[in-house]
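[1] just a sequence and a predicted model for now, questions to come.
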Amino acid sequence: MSSALRHPLAYPVLTAGAALIVCLAWTPVADPEQLAMLVTVALIVLGYTGFRLAVAFGRFRPATSGGVRTEPAESRHPATTPGPPGSPAATGERVRQQHRLTSRSWLEYPVDGRTRWLPVYFDPALVTLPVSTIETFGGTVRIGPLRVYPAGRRRDSEPVGRLIDNPGRADPDGPARAVRSARLGRRLLLDAQHAIAAPFAGLLWIYVAGGGVGAYCGATVVAAAVAVWLPAIRGSDPS
């Protein structure tokens, strides 16, 4: 995989671009009603992708505000709590959520005696990351030496489904598993599971708006592209 695709946000942006290209590809043969549908879908993809990226880069503080506590600089030990003095810090770990077809990475950490969860975009380094200090500073979130990108708002309640902790000890197979998980083909294959409903979306479009085989194929392909993009932009975890 190229170095550009190793960035945690590269894959979500790639799927967004693919969904937009699919919409654009069908515009020359679309009738006015179908064209309106394609434009609407493209605007939704653009708008939601932009919002998610803004959250990831800390432009919207609700994603991380209140997520970690602020400790006085003198109470923090430099060996266990790296980062700028006075930055919010807490000790936590990465957990993987598995719920039906949904798989996401979360940071789990205590704040004032209660556990909080923050979804983050997948990074291969998360697979082998031990319990580390979580810090936020100027919209940037770090766990240990690794910068992570929030994939949504923090939660005060445990995410639904099964939560799988990272191994407490060094896993000799961890690095190899991280490399396999980051492969583009694997990520597309896992997210493509959501596209199983695309043919039904095509049938629904034919039922509502009419059209022939071409309209059905177009609606199905667009629905499949969007179905792959949506879990990716929400922070799917292929590990």
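    Okay, I see it. Keep in mind it's a predicted model, so treat the numbers as computed, not measured. Numbers count the residues shown, from 1 in each chain.
[2] CA atoms for contacts and neighbours, from now on please.
    Fine.
[3] Gly218 versus the residue in the chain sticking out farthest from the centre, what's the distance?
    Computed with C-alpha atoms, centre = their mean, the maximum C-alpha offset from the centroid of the chain is found at Gly212, amounting to 35.8 Å. Gly212 sits 10 Å away from Gly218, going by C-alpha to C-alpha, to the nearest Å.
[4] just the strands in this protein please.
    Assigned by DSSP state E, the strands in the chain fall at 89-99, 102-111, 114-120, 132-137, 140-143, 146-148, 162-165.
[5] give the buried residues for the second one.
    Judged by neighbour count using 16 or more other C-alpha atoms under 10 Å, the buried positions of strand 102-111 are 102-109, 111.
[6] by contact count, what packs against the longest helix belonging to the chain?
    As assigned by DSSP state H, the longest helix anywhere in the chain is helix 32-56. Helices and strands touching helix 32-56, by 3 or more C-alpha pairs under 8 Å, 6 or more residues apart in numbering; DSSP states H and E, are helix 10-26, helix 213-233.
[7] so what touches the first one?
    When contacts are defined by C-alpha atoms under 8 Å, 6 or more residues apart in numbering, helix 10-26 is touched by residues 4-5, 38-39, 41-42, 45-46, 49, 184, 218, 221-222, 225-226, 228-229, 232-233, 235.
[8] dropping in the other structure now:
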Amino acid sequence: MRSRGYVEVQEGAGRAWYPVYFHTGLLGLVPGAEAKVGRSFLGRRAFVVEPGIVALPSGRRRSTLPPGTPLDAPRLNESDLRTRSARFGSLRRRLMLDAPAAVAGPFIGLLWLIVDGGGFAQFLAVSLLAAVTAIWWSAIAGSDPS
């Protein structure tokens, strides 16, 4: 199951939705939190939210409500926020959710051997490259571990 986090922004012409990369601080945001549009250290657009959270957009701005059921972030107290952040923001949890896409890596490596030939080293290299690309693509697509 995959979901994507969006930041809803009130702009002059109406509302807009920006997909953002997951950050554990987003779990503590409440609807109506103030955010300023700024630039990240890479020069990309970023939203700087009240508690010092930088939310980086992972895709284009949407002027219509994204598909799916919109869910507001739950209002959490400080201890619940720490518990959820530790649970859902861990590297182990991220890999558990993103790694199933890497299962295709060996199949792509095998297909490569059938089409192009080569030996075990080439199979291993292509499989590893395909698996890493699949995990990277899952991260770029914005999977939300909560």
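    Structure received. Quantities reported herein were computed from a predicted structural model and do not represent experimental measurements.
[9] a markdown table for the helices and strands packed on helix 32-56 of the first structure, including distance to Gly161 of the first structure?
    As requested, these are exported to a markdown table (distance: least, C-alpha to C-alpha, whole Å):
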| stretch | distance to Gly161 of the first structure |
| --- | --- |
| helix 10-26 | 23 |
| helix 213-233 | 16 |
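[10] which of those helices is buried the deepest?
    Each of these was scored by mean neighbour count; the highest is helix 213-233, a mean of 22, by mean count of other C-alpha atoms under 10 Å.
[11] tell me the angle of it relative to helix 32-56?
    Calculated by axes from the mean of the first three to the mean of the last three C-alpha atoms, to 10 degrees, helix 213-233 of the first structure forms an angle of 10 degrees with helix 32-56.
[12] what's the angle from helix 213-233 of the first structure to strand 102-111?
    20 degrees.
[13] mean shift between helix 213-233 of the first structure and the second structure?
    Here helix 213-233 of the first structure, set against the second structure after superposition, deviates by a mean of 1.9 Å using mean C-alpha distance after the TM-score superposition for the first structure.
[14] re earlier: out of the helices and strands packed on helix 32-56 of the first structure, which comes closest to Ala198 of the first structure?
    helix 213-233 (5.0 Å; C-alpha to C-alpha).
[15] who does that closest one touch, helix- and strand-wise?
    Helix 213-233 of the first structure packs on helix 10-26, helix 32-56, helix 184-191, helix 198-209, going by 3+ C-alpha pairs under 8 Å, 6+ apart.
[16] which residue, other than its chain neighbours, is closest to the counterpart of Cys217 of the first structure in the second structure?
    Under the alignment (TM-score structural alignment), Cys217 of the first structure pairs with Leu124 in the second structure. Leaving aside its chain neighbours, Leu124 of the second structure sits nearest to Gly109 (7.0 Å; criterion: C-alpha to C-alpha, 6 or more residues apart in numbering).
[17] what is the aligned counterpart of that neighbour in the first structure?
    Per TM-score structural alignment, Gly109 of the second structure is aligned with Gly202.
[18] okay, now its match: neighbour count?
    22 (other C-alpha atoms under 10 Å).
[19] is it in contact with Ala223, as I believe?
    Yes. Gly202 of the first structure is in contact with Ala223 according to C-alpha atoms under 8 Å; the separation is 7.4 Å.
[20] who are the contact partners of the residue nearest the centre of the second structure?
    The centroid of the second structure falls nearest to Gly142 when counting by C-alpha atoms, centre = their mean (2.4 Å). When contacts are counted by C-alpha under 8 Å, 6+ apart, Gly142 of the second structure touches 3-5, 19-22, 58.
[21] one more time with 6 Å, if that's ok
    Contacts of Gly142 of the second structure were listed using C-alpha atoms under 6 Å, 6 or more residues apart in numbering, and they are 4, 21.
[22] and it, how far from Gly119 of the second structure?
    In terms of C-alpha to C-alpha, Gly142 of the second structure sits 35 Å off from Gly119 of the second structure.
[23] hmm, back to that, possible to save the buried residues of strand 102-111 of the first structure as a markdown table with distance to Pro12 of the first structure?
    Output for the buried residues of strand 102-111 of the first structure, formatted as a markdown table (distance: C-alpha to C-alpha, whole Å):
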| residue | distance to Pro12 of the first structure |
| --- | --- |
| Thr102 | 15 |
| Ser103 | 14 |
| Arg104 | 13 |
| Ser105 | 14 |
| Trp106 | 17 |
| Leu107 | 19 |
| Glu108 | 23 |
| Tyr109 | 25 |
| Val111 | 30 |
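[24] between these, which is nearest His194 of the first structure?
    Closest to His194 of the first structure, out of all of the buried residues of strand 102-111 of the first structure and judged by C-alpha to C-alpha, is Thr102, at 9.2 Å.
[25] what's the spacing between the closest one and Arg147 of the first structure?
    Thr102 of the first structure is 23 Å from Arg147 of the first structure, by C-alpha to C-alpha.
[26] check Phe200 of the first structure too.
    40 Å.
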